[in-house]
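**Student:** A predicted structure for the sequence below; I have some questions about it.
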Amino acid sequence: MLRTIRLTVAIVCFILITLLFLDFTGTLHTWFGWLAKIQFLPALLALNIGVLIFLILLTFLFGRIYCSIICPLGIFQDIISWIAGKKTKNRFRYSPAVKWLRYGILGIFIVSIIIGLHSVVALLAPYSSYGRIASSLIAPFWQWGNNLLAYFAERINSYTFYETDMWLKSISTFIIAIITLGTLVILAWKNGRTYCNTICPVGTILGFISQYSIFKPVIDTSKCNSCGLCARNCKSSCIDSRNHTIDYSRCVTCMDCIGKCKQGAIKYARPIKKINFTENNQVTTEQINDARRTFLSISTMLAANTALRAQEKKVDGGLAIIEEKKIPQRATSIIPPGAKNFRHFAQHCTACQLCVSVCPNQVLRPSSKLQNFMQPEMSYERGYCRPECAKCAEVCPTDAIHLSGLAEKSAIQIGHAVWIRENCVVLTDKVSCGNCARHCPTGAIQMVPLEQNSTDSLKIPIVNTERCIGCGACENLCPARPFSAIYVEGHQMHRTV
């Protein structure tokens, strides 16, 4: 019964979280966006104390049930392991914990947070890892299916579905998603939860707490006949059937062992400890040191985070092919409105790709730069940041992007426009344009005569950098190719205009 409940809740959570990354309309976030906010690392970076207390108490009461029910990466590994189990039964066996690897990776993770190596944090974070897989590898198939439905719907004069652009937003993020997926599939296919119990830093932290959980799987030695069936079905490889012990730091409370035990020797209950004061049962110095190291690691991580705080058209009228725009060389990258500044954004963003997935204007994409690797940045080849849209802030689980409303967004200057004289069609083709000024939502661009004393003179744009908010409408709608004659230069520190 307990296993059935766990499986049901896990499947529902997994499907809904996956749909959050696939839903390019952003409508599901209204009802189920909280599932992203209760993930451990996003809650930690957002200093969401309520969620953190809930997850810690949940683990203290029931063990690492977070890893089996809430974490999408953990559930994904269970699915792979389940498929592999259809071919080979009873394929697991007990293996001792690789403590040096677990705590070594946790140490690297903590140091990376402290010194600001956010790309390493994003690589190791389980929720972010699954987000990259969903948005880079699963979403294209979802969009292809949507476009196919839109194609057939259009043939019967129905507009229930509409086509969306399918394009590769970042080759580096795509490659990392493939490598991550391959690693997970291999490990889960062979050894179940190896990734969770050797690499995942969140699993290591929760594993320390789960050792002291109130309810946990308990072996009744009076009923156990040491058949080893529980150990051969434990995907965490944490049951030592010979010695009748379970490594609770690695147990993910999947309940599989309870269902497999034919003797009814394993129950999910509160263990009764037998006190024995013999010399053999005394706590060793090594155990004390291990406990101290784990406690200090978790304390350092929490303290460090508290300190850090806080439809592109391809042709013109169906006749001439339009040359694609190239990304300009910006001295400073552009980060979304509500990110405040580069430091705040880098410290809080987990690079989960949720905002990239739901951006309706195709403006956000994962960065390929080392200093903010895989974190979203803005570029305006396919669209611009519309003043009436705040989807990225609505779905961000860590408050790395935070907006109180659309009025605030329209007043935030994330960059300023720069005019490139030699690219402007007014000068290169001797034609009248004014596209940039006509579409500027803040009126920051005005057209002035090229020749002051001539009434028939062509007009060129001038930019009022004090009024410009860096939305990119001018850059996106500029007809110049391959580089726009006007582009947006980002600001490291956003300000209100």
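**Tutor:** Good, I have the coordinates.
**Student:** rest of the way, CA atoms for contacts and neighbours
**Tutor:** Fine.
**Student:** right, and residue 223 touches residue 265 too?
**Tutor:** Yes. Assessed by CA atoms under 8 Å, residue 223 is found in contact with residue 265 at 5.1 Å.
**Student:** structure two is appended below for comparative analysis:
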Amino acid sequence: MLKKIRVTLAILCYALVTLLFLDFTGTLQGYFGFLAKVQFLPAVLALNVVAIIFVIVLTLLFGRIYCSVICPLGVFQDIFFWLGGKRKKTKHGRFKFVKERRIPRYAILGLFIVGLATSFPAAILIAPYSAYGRIATYILSPIYKLANNGLAYMAERMDSYMFYSVEVWNKGLVALVVAIVTFVILGVFAYFKGRAYCNTVCPVGTFLGFISRFAIFRPVIDKSKCIHCGMCERNCKSSCIDSKEGAFDYSRCVSCMNCIDKCSKKAISYKCRFGESTGASTTKMETLSTENVDSNRRKFLGIATVLAAGTIAHVRAQDKVDEGEGGLAPIKDKVIPERFSPIAPPGAKSVKNLQDHCTGCGLCISACPNDVLRPGKDLKPVVSYERGYCRPECNRCSSVCPTGAINKISLAEKSSTQVGHAVWQFDLCIVTKDGVECGNCARHCPTGAIQMVSPDPNDPTKRAVPVVNTERCIGCGACENLCPARPLSAIYVEGHEAHRKI
């Protein structure tokens, strides 16, 4: 029964977290966005005290149930573990007890902490939530959108508009390659080795593993019933059960309940450790029954989920962005200009804050309806305006970020936040190069920061060229995106290392 409850909750959490990355309408974020914010590493980076306490208390009560239910990468590995168990030769199990590799585990954890503190890009590669986020963003999301487009095509043939097509494009080659490599390595590793990654490499697993040594509720072997058949050991995906000694390594146990489900003698039960016997038998009446533990566990998870959900604000769905605004040339023809400083999205406060807190999960990139965000070489988001611009009426990226890399910002605050300023290039402008009238940048500037003036004050009849008021410009990129000059825009946005208020 405990395993069925665990599996049900794990499937639910996994499906909802995955949909947060796949949902291009933004409607699910307001309801289930708390699941991203209770992921342990994002909660630590965002200093989300409620989420941190929730995970730690959950681990102290029930062991590493977080790794089996809440962590999407853990459930992702369980899928491959389950597929591996379908092989005929693994019918009776395929694992054996392995002693804890404590030195490598804590060495990796220490290096990971140093890497995060110094913003070393390689550190985020092993962060569990962000690793799965990249898989969902760069592999699963395009497949999901292609399926949606197929449904939209069929619905259109039946005069139905239940679905609408969305553009599918490669947002970053480096990020895609990293996601594919992560998918293959972890999938193969889990297929053959179960949770070896979680108990050797994963820094969150190592940290929670230390806490789970002191968990109140945990699986216990009743030595008076155990016949040492080894069935529990062979089916333990964490390789943490020593059936000969009748003992668990609780730092590696992920509370999957497989051992309880597989034991034909009912020698393993989920008990309160304060009621365990020190003798050969562990069947004293003062230990909690499985049914009571099950009931308490469900109540705790239910209350904690409601409390977490209540702290997350509802996110409005944004309108789909139309491509080719104003009948301009296709956006795909644009080339990224060379910027002296990258552009951090509104709410990031500064490039440094983004670098210090971002784990490169890609959730903000998935959520951006304007195709403005894309992964940089370090897998962290950068702003670029080849396919759209950062519309003043959208603040979705700041609403979904769970790490504090992009802080929640209101629409009013966004409209007064200067992430960069526009720079006009004389030699690329079609007014000066081709001798034609334009003014597209000035017409579409939402803040009125661009004015068209005559280049000669004594001759107002000359064709007007754009002049940028850098004090009013917020760096939204409307001018750069809608400039008809190709392949480089005649006006582009130069980023600010630290954002300013205007």
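**Tutor:** Done, it's in. What you see is a predicted model; the values in this text were computed from it and never measured.
**Student:** how close are the two chains, by TM-score?
**Tutor:** These two chains, once laid on top of each other, score a TM-score of 0.89 by TM-score structural alignment, normalised by the length of structure 1; 457 aligned residues with a CA RMSD of 1.8 Å.
**Student:** now the longest helix along structure 1: which residue numbers in structure 2?
**Tutor:** Of all segments of type helix in structure 1, defined using DSSP state H, the longest is helix 285-308. Helix 285-308 of structure 1 corresponds to no residue of structure 2 when matched by TM-score structural alignment.
**Student:** next structured bit after that helix?
**Tutor:** The first helix or strand that comes after helix 285-308 of structure 1 along the chain, using DSSP states H and E, is strand 315-316.
**Student:** which stretch of structure 2 lines up against the top strand by length along structure 1?
**Tutor:** Secondary structure of structure 1 read by DSSP state E shows that its longest strand is strand 486-496. Alignment of strand 486-496 of structure 1 against structure 2: residues 491-501, by TM-score structural alignment.
**Student:** mind listing the helices for the stretch 51-200 of structure 2?
**Tutor:** 65, 72-84, 102-117, 128-135, 141-157, 173-193 (DSSP state H, counting those that start in this stretch).
**Student:** next one: the first one to chain centre, how far?
**Tutor:** Which is helix 65 of structure 2. 20 Å (CA atoms, centre = their mean, to the nearest Å).
**Student:** how about the fourth one?
**Tutor:** Its chain's C-alpha centre and that of helix 128-135 of structure 2 lie 6 Å apart, by CA atoms, centre = their mean.
**Student:** rewinding a little: among the helices of the stretch 51-200 of structure 2, which is the most enclosed?
**Tutor:** When you average the neighbours per residue for each of these (mean count of other CA atoms under 10 Å), helix 128-135 leads with a mean of 25.
**Student:** now it against helix 72-84, angle please.
**Tutor:** 70 degrees (axes from the mean of the first three to the mean of the last three CA atoms, to 10 degrees).
**Student:** so what does residue 345 of structure 2 match up with in structure 1?
**Tutor:** Here residue 345 of structure 2 is matched to residue 336 in structure 1, going by TM-score structural alignment.
**Student:** distance check, that match against residue 469 of structure 1.
**Tutor:** According to CA to CA, to the nearest Å, residue 336 of structure 1 stands 11 Å off from residue 469 of structure 1.
**Student:** confirm residue 466 of structure 2 sits in a strand?
**Tutor:** Yes. Using DSSP: H, G, I helix; E, B strand; the rest coil, the assignment for residue 466 of structure 2 is a strand.
**Student:** do I have it right that it meets residue 448?
**Tutor:** No. Assessed by CA under 8 Å, residue 466 of structure 2 is found out of contact with residue 448, at 11.5 Å.
**Student:** with neighbour numbers in mind, choose between the two.
**Tutor:** The neighbour comparison of residue 466 of structure 2 against residue 448 (other CA atoms under 10 Å) goes to residue 466, with 24 against 14.
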